[in-house]
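**Student:** quick one: sequence and predicted model below, then my questions.
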Amino acid sequence: MTKTRITNPFKPSAGHLPPVLIGRDIILDDFQEGLDNGSGAPGRLMRITGARGTGKTVMLAEFRRMAEQQGWQTISETASAGMAQRLLEKLQPKKGNLSFSFEPSISVMSMGGSLGGVHYEKSRMPLTLRDAMSERLDALEKHDTGLLVTIDEAQAADRDDMVAIATTIQHLTSEDRNIAFVFAGLPSMTSKWLNDDVMTFLRRAQPERLGDVPLAEVSQAFTDTFAGTGMVLKDTPLDLATQATAGYPFMIQLVGYHIWRVAKRHHPQDASITVTVEDAEAGVRDALSRLGDTVHGPELDGLSPIDKTYLLAMAQDDGPSSTSTIAERMGKDARYASMYRMRLIEAQVIEERGYGKVDFAIPYLREYLREHAAYIRMTTGIVE
């Protein structure tokens, strides 16, 4: 008889569903209510924001799973050039020699060509995309189902693509069609798209900000998930694992994955494994190493040299930093430094901690900055 192979239940990679979606019950319930309550329900138009590693991609994947369970069709895209065209192709594939095209720029057309130079702007994409979605919905609604469209990394979308998609969704929503639209991205997408006069419709999207998970929920999730694979994680090893996550969703996956892997390697012959303190400590070390490569490094890569200067000034403190002290360390006045403080708060890299105080919002970023300070200064041209 073949022995069943037990695999690591944790999935610390982008977009993979974790074994337990802890701390997200309210958001999931809102989306489910949106599906149940019909066109116009708040949960059918939603925007998800959060820093890297807070689980935005995972939430979109779970929304698609929930919708598909109810017979809905789903279409997902990650924002990049040509996104609207790709959506169109997924909605209505080519038939014979008939093709569909997308003109990404707004075309300016003359009325009659000789009427005193009167012009108007016409975006052809929303109409084309609208027709394609309408045709798909015509077929779905006959069976009392609908269409869910999800967009990930929306802060990176081309404006023409977002105008096309937002306009299409707006028209279909006003027609009470059975459609849902969820877009997710870094916090910067909020100011980028919601303040665009052409896309005011997106301001109606229900905002959901993904933050840290309460440690009590993390602890219970670890206990249950390890037990589900025949391992025991309790007492001091459980406390070490829980505290190491700081409630950060991606770190929960990393810590769980590496502790489980270490324990399995240390006790390969044991039928029932109880995680030791040594297992937990080794797993946490491995998780911290991976966190720097997968979260801290990419996060810093997207920041300006002055943003990084601000963070390096903060990293000199063991806890919350005084904004006036940061400005002094940067050699700038408080007003100048405050512009970068607001930028970093909006990006959810740092957070306010009372009047005149800020701290890191991403776990272990302080330690990463200290370890890599010389390299960061050298590669960005920062001069002290």
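**Tutor:** Thanks, I have the structure now. Computed from a predicted model, the values in this text were never measured in an experiment.

**Student:** please make it C-alpha for all contacts and neighbour counts, starting now.
**Tutor:** OK.

**Student:** residues touching the residue nearest the centre of the chain, list them.
**Tutor:** By CA atoms, centre = their mean, the chain has its centre lying nearest to residue 56, at 2.9 Å. Residues in contact with residue 56 (CA atoms under 8 Å, 6 or more residues apart in numbering) are 48, 49, 50, 152, 184, 185, 210.

**Student:** this is the other structure I want to compare:
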Amino acid sequence: MIAIDEVKETPEIVNLASIYQIMVLKEYPINIMMTGVPKNVSELQNNDVLTFLLRSGRVPLGPLDLFDIKYRYQKAFERGNKEIDNNTLMKITKLTKGYAYAFQDLGYYVWQNSDNKVTEESVEKSIPLFKNDLFRNAYTKILSELSPTDRKFLFIMANCPKNIVEISYIREQMKKSSNYISQYRQRLMDSQVIVDAGYGKVTFSLPFMKDFLLEAAELYGIEE
């Protein structure tokens, strides 16, 4: 069993997949499991010499279930003999937006900033550290891998005064057709940066992504 994380269409991965195909044809007892962001997985599957990967099983992984996050936070604090009321538990659960890295990172800081009881103050102390980790360790990388048009789409969303943004608003700002906007909307949804928020509406799927984009624009002067 071969397991590869953060897969991309690199020469090494293409070569490995080609060798794997040969070994499967020769009926060797071998399996391969690869994980990665949807865009990178699609690029690998659509490589001209790896079309056999299109027949492989593909399991899309969405956000973590918020009920499950709440339960696991509760049990973790109980095991650590840390008291936490339901309102605080709900707050930290919602702050994660189901993002796996956020679930781990926020839980760590809230734990570190609390004694025998997790309080509102514990959470407030944790948020700046939590945001810094998200921005530095995850969002900077995510943004760097997007196309200029993807980024422009996101910056328009970030500058909109509403958290739920009308597609018509983005279309007007970009001065492009509905079909053009739909392509980039789908690309960003596939990359799990935004989610559908009702007919003709989208919103950010990741916690504090709006804040990150606004700060990035100011600090680095990038808006597309």
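**Tutor:** Yes, it's here. Computed from a predicted model, the values in this text were never measured in an experiment.

**Student:** could I get the TM-score for this pair?
**Tutor:** For this chain pair, the superposition-based TM-score is 0.87 by TM-score structural alignment, normalised by the length of the second structure; 223 aligned residues with a CA RMSD of 2.3 Å.

**Student:** quick check, nearest of the contacts of residue 56 of the first structure to residue 316 of the first structure?
**Tutor:** Nearest to residue 316 of the first structure among these: residue 50, at 25.6 Å, using CA to CA.

**Student:** what about the residue lying farthest from the centre of the second structure, distance to residue 45 of the second structure?
**Tutor:** If you look at how far each residue of the second structure sits from its centre, by CA atoms, centre = their mean, the farthest one is residue 26, at 38.1 Å. In this view, residue 26 of the second structure and residue 45 of the second structure are 21 Å apart by CA to CA, to the nearest Å.

**Student:** which residue in the second structure aligns with residue 179 of the first structure?
**Tutor:** Alignment note (TM-score structural alignment): residue 179 of the first structure maps to residue 30 of the second structure.

**Student:** assign a three-state SS to that match, would you?
**Tutor:** When classified by DSSP: H, G, I helix; E, B strand; the rest coil, residue 30 of the second structure comes out as coil.

**Student:** who are the contact partners of the closest residue to it other than its chain neighbours?
**Tutor:** Among residues not flanking residue 30 of the second structure along the chain, residue 1 sits closest, at 5.9 Å (CA to CA, 6 or more residues apart in numbering). By CA under 8 Å, 6+ apart, residue 1 of the second structure lies in contact with 30, 31, 32, 33.

**Student:** neighbours of the third one, just the number please.
**Tutor:** Okay, so that is residue 32 of the second structure. 10 (other CA atoms under 10 Å).

**Student:** all helices of the second structure, in order?
**Tutor:** 11-25, 38-45, 66-79, 86-96, 100-112, 120-133, 140-144, 148-159, 167-174, 178-190, 209-220 (DSSP state H).

**Student:** of the ones you listed, which is nearest residue 56 of the second structure?
**Tutor:** The closest of the helices of the second structure to residue 56 of the second structure is helix 38-45. By CA to CA, the value is 9.0 Å.

**Student:** what's the closest one in contact with?
**Tutor:** 7-9, 14, 35, 50-54, 60, 187, 190-191.

**Student:** only the buried subset of these, as a PyMOL command please.
**Tutor:** Entered in PyMOL, the line below selects the buried ones among these, by 16 or more other CA atoms under 10 Å:
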select buried, resi 7+8+9+14+35+53+187+191
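
**Student:** let me have the contacts of helix 38-45 of the second structure in a markdown table, extended by distance to residue 205 of the second structure.
**Tutor:** As requested, the contacts of helix 38-45 of the second structure are arranged in a markdown table below (distance: CA to CA, whole Å):
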| residue | distance to residue 205 of the second structure |
| --- | --- |
| 7 | 22 |
| 8 | 23 |
| 9 | 26 |
| 14 | 31 |
| 35 | 20 |
| 50 | 31 |
| 51 | 31 |
| 52 | 32 |
| 53 | 29 |
| 54 | 27 |
| 60 | 16 |
| 187 | 14 |
| 190 | 11 |
| 191 | 10 |
